[in-house]
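Colleague: can't give you the sequence, but here's the structure:
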């Protein structure tokens, strides 16, 4: 008489409870978890159980009944109530013999388990056949989908992972096949990186929006932030506003647009379909929730990245400082990695004569000049007041000297001079000792009049 799979499970539990003085539950597979759809005899049950977790997960994965006369001796037992002593868990199989869930019974009083095993297996077989006849286990609800995707967004380790999780969630929750994020960038609004959309519509949307350019994207984002979320009614024969014409050219007939993040910093999430549909307001609300969650996760990752950068960078010059420098020289390659110890000539006089603000301006100007004189891949660190170190990869010591001479020329163009000591790590030499030899070479330059380069002995 049951009209749904959930009703069939609830009536099975209710009927079985009349004869079995036990805690009874039926768990069915919903997406990637076992969901408890019917239960009785317990103060609390687990709403969902991850796969391979507990006796129920073991039975579901194996398709083999578990008879546990002493739950205290089974490490997989999930405690539901404190007085349980024994458990019988049987798989609920479809007519082809594939597990679709489990029927679980737990007793607190002495019980003969063998007869109950036979009864439970017969009931589970009939229940499995009835569930399949009714269309299979219940589908994942919208709230469950939202919870699953929110967890995926929260745990995403990188911005790309957040963007990928956001568009995947938008497709899944809205049931529309295409989703695209437009986010603010240094040169104006930009499309998020492709994340493997399931069909051609998403590719066409990207192509049309890319051709339309940042100005058109900006108008679309501004519209979403100014007026809020919007969606099409699925009524044919009505022209779109000009901002949406690129989407119509891509073949879009159904569109949900929701703002992402704050105006000026965030963007917009577009979810679309080629079919003429009428999204219900609840779907739009769910997409808005996802967009809000995605922005929170994206903003958190960006904040953490800024904090890490601040923690590893000199606040005055923006160069990396001693912590990252120590990690870099620890990976120095003997004979290839050159250390250039750099000291600003006469810097104390600048501070004493013109003040520390003038000294700071000198350091910032020199930092920019030295960075500009280095090659792609070379690294510059500030390790003290007016002390810098460049870490470069070279084939010969003479190459390191030439680069050091380029640095002295760049410093002269700022109106200052520097002294540079050059050292290449010896086999088996510690990074600290290499840096000490570079410093000694630097002091040799100072002794001979400054404004020059000296190579430490190999």
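Modeller: Cool, the structure landed. All figures in this text were calculated on a predicted structure; none of them were measured in a lab.
Colleague: From here on, just use CA atoms for contacts and neighbour counts.
Modeller: Fine.
Colleague: what sits against the residue positioned nearest the centre of the chain?
Modeller: The C-alpha lying nearest the average C-alpha coordinate of the chain belongs to residue 156 (C-alpha atoms, centre = their mean; 2.1 Å). Listed by C-alpha atoms under 8 Å, 6 or more residues apart in numbering, the contact partners of residue 156 are 162, 165, 297.
Colleague: The second one belongs to a strand?
Modeller: Read that as residue 165. No: Residue 165 sits outside any strand when classified using DSSP: H, G, I helix; E, B strand; the rest coil, being helix.
Colleague: Next, count neighbours for it.
Modeller: For residue 165, the number of neighbouring residues by other C-alpha atoms under 10 Å comes to 22.
Colleague: this is the comparison structure:
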């Protein structure tokens, strides 16, 4: 192989490239004429090595995280790699099953800083040493040409949107999701402010503030916060009735009534995109105080972003509902054993009391009138006991006709008084209950406290039911 000829061919073509991507494609094409290998150039774009040009592979990786694979190792270290047996290298990223050897060298700018890598992979016998030298010389010329044209290509807006969509999909909370969505809206649109108006129980409301908003965004949020709910409703309804809209960046054109508050806040350019369904969604507003002219592509990207954000928000809400359903008794709506155990574990000795509650004669109700009557009794009793507790006290259903209340008290006598209130509340429903009271000792396991409360409950029942008994220390 005449390696000088390979180098001349690449050197002649590089000056004709008009963009960094074109320079990479011509380099790969020229090398492919002489070497039966997979050839790829990956450049640093945002936080990843992105494949800009490749040939000869059944598959190539579109983007590689920093320091991943041999290519990431070479880019991070700035030192080339010659791998005679890829199967023995733990960093090898498999592209095809027959690859045996790999040469990867950094592509540097004239100052010596890596801007990407040139990678060659073989599936047959090859003399690696001369190809390593040729690859390094080609990479040197390619790096110089890329730098002369302004460096690696910038991340496209669609690539930015894809990156932000990943962040929204993995957001663990509504707050994190809105933070990711608004950051995406600002970065992809290149406008300076973004806010969400979402439906709420009492009408449309502003989404939670995210990060430290800029000056315009602060003014927009203040204007919308002061606006009547009816005006926010009209703003949302307009977007859902007519679809996405945007300004043309022309001076002297008055805003519509719905947008007057935004104009007074300094907005001169606005993209308005509906979010979610008309009856429960909202609107995404992306704005700037400069007179700009957003193009339809920008609006389309904002619509894609709004759809992705709403899908992620619905996922979070569904998961929250499932968690709530899993932690609540389906009959009474009270928390059940799982959350009760966590509540006891967090109880403060000396200021917390456990009340074990049992319905007197419940089996007789089920046997005489049927389980539906028993269920109605439990629901009515649960509501009565909840109403008799104070703010901050909690009631749990732990079994068929068994309940536990966790209450905050300052003295055992206070716990007994609260238990007496529960007994009175049960009597008003036409039923009676027995209550055992126990206060956690310092360092006492939660299950031991509950056991003492149960023992006190049994003592109350043995004394004739419809009463309260305090566990002895």
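Modeller: Sure thing, it's come through. For clarity, every value in this text was computed on a predicted model and none was experimentally measured.
Colleague: Report the TM-score for the pair.
Modeller: The TM-score (TM-score structural alignment, normalised by the length of structure 1) is 0.92; 458 aligned residues with a C-alpha RMSD of 2.4 Å.
Colleague: re earlier: using JSON lines, please lay out the contacts of residue 156 of structure 1 together with distance to residue 450 of structure 1.
Modeller: Written out in JSON lines, the entries for the contacts of residue 156 of structure 1 read as follows (distance: C-alpha to C-alpha, whole Å):
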{"residue": "162", "distance to residue 450 of structure 1": "52"}
{"residue": "165", "distance to residue 450 of structure 1": "57"}
{"residue": "297", "distance to residue 450 of structure 1": "52"}
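Colleague: which residue in structure 2 lines up with the residue nearest to the centre of structure 1?
Modeller: With the correspondence set by TM-score structural alignment, residue 156 of structure 1 lines up against residue 171 in structure 2.
Colleague: how much space between the counterpart of residue 404 of structure 1 in structure 2 and residue 117 of structure 2?
Modeller: Structural alignment (TM-score structural alignment) places residue 404 of structure 1 against residue 419 in structure 2. Between residue 419 of structure 2 and residue 117 of structure 2 the distance is 74 Å, computed by C-alpha to C-alpha, to the nearest Å.
Colleague: same deal with residue 229 of structure 2?
Modeller: Following C-alpha to C-alpha, the distance that separates residue 229 of structure 2 from residue 117 of structure 2 is 55 Å.
Colleague: Could you do residue 191 of structure 2 as well?
Modeller: Noted for residue 191 of structure 2: a distance of 34 Å to residue 117 of structure 2, by C-alpha to C-alpha.
Colleague: and these two? which has more neighbours close in?
Modeller: Each of residue 191 of structure 2 and residue 117 has its neighbours counted (other C-alpha under 10 Å); residue 117 has more, 28 against 19.
Colleague: looking at this, that one is in a strand?
Modeller: Yes: according to three-state DSSP, the state of residue 117 of structure 2 is that of a strand.
Colleague: For it, give me its contacts.
Modeller: 41, 42, 43, 71, 74, 75, 104, 105, 106, 107, 139.
Colleague: Mind checking what secondary structure residue 3 of structure 1 has?
Modeller: Put simply, residue 3 of structure 1 is coil when judged by three-state DSSP.
Colleague: In structure 2, what sits opposite it in the alignment?
Modeller: Match for residue 3 of structure 1 (TM-score structural alignment): residue 18.
Colleague: and the closest residue to its match other than its chain neighbours, how many neighbours does it have?
Modeller: What sits nearest to residue 18 of structure 2 in space, not counting adjacent residues and going by C-alpha to C-alpha, 6 or more residues apart in numbering, is residue 149, at 7.7 Å. Here the count is done by other C-alpha under 10 Å, and residue 149 of structure 2 has 14 residues near it.
Colleague: what does residue 149 of structure 2 align to in structure 1?
Modeller: Per TM-score structural alignment, the equivalent position to residue 149 of structure 2 in structure 1 is residue 134.
Colleague: Pull the number of nearby residues for the counterpart of residue 306 of structure 1 in structure 2.
Modeller: Residue 306 of structure 1 maps onto residue 321 in structure 2 when the alignment is built from TM-score structural alignment. Burial of residue 321 of structure 2, expressed as a neighbour count using other C-alpha under 10 Å, amounts to 12.
Colleague: returning to what we had before: now do the contacts for the residue nearest to residue 18 of structure 2.
Modeller: Contact partners of residue 149 of structure 2, counting by C-alpha under 8 Å, 6+ apart, are 18, 19, 20.
Colleague: how many other residues sit next to the second one?
Modeller: When counting by other C-alpha under 10 Å, one arrives at 17 neighbours for residue 19 of structure 2.
Colleague: try residue 364 of structure 2
Modeller: Once other C-alpha under 10 Å is used to define contacts, residue 364 of structure 2 is seen to have 11 neighbours.
Colleague: and if you look at the one 3 residues further on?
Modeller: Counted by other C-alpha under 10 Å, the residues lying close to residue 367 of structure 2 total 11.
Colleague: Same check on residue 138 of structure 2?
Modeller: The burial count assigned to residue 138 of structure 2 is 21, neighbours taken as other C-alpha under 10 Å.
Colleague: Let me see the contact set for it.
Modeller: With contacts defined as C-alpha under 8 Å, 6+ apart, residue 138 of structure 2 is in contact with 7, 10, 11.
Colleague: quick one: what helix or strand has the equivalent of it over in structure 1 in it?
Modeller: Taking TM-score structural alignment, the alignment pairs residue 138 of structure 2 with residue 123 from structure 1. Mapping residue 123 of structure 1 onto the secondary structure by DSSP states H and E places it in helix 113-133.
Colleague: again with residue 272 of structure 1
Modeller: In this assignment (DSSP H and E), residue 272 of structure 1 forms part of strand 267-273.
Colleague: So which elements touch that strand?
Modeller: Identification of packing neighbours for strand 267-273 of structure 1 by 3 or more C-alpha pairs under 8 Å, 6 or more residues apart in numbering; DSSP states H and E yields helix 159-174, strand 178-183, helix 214-227, strand 254-260.
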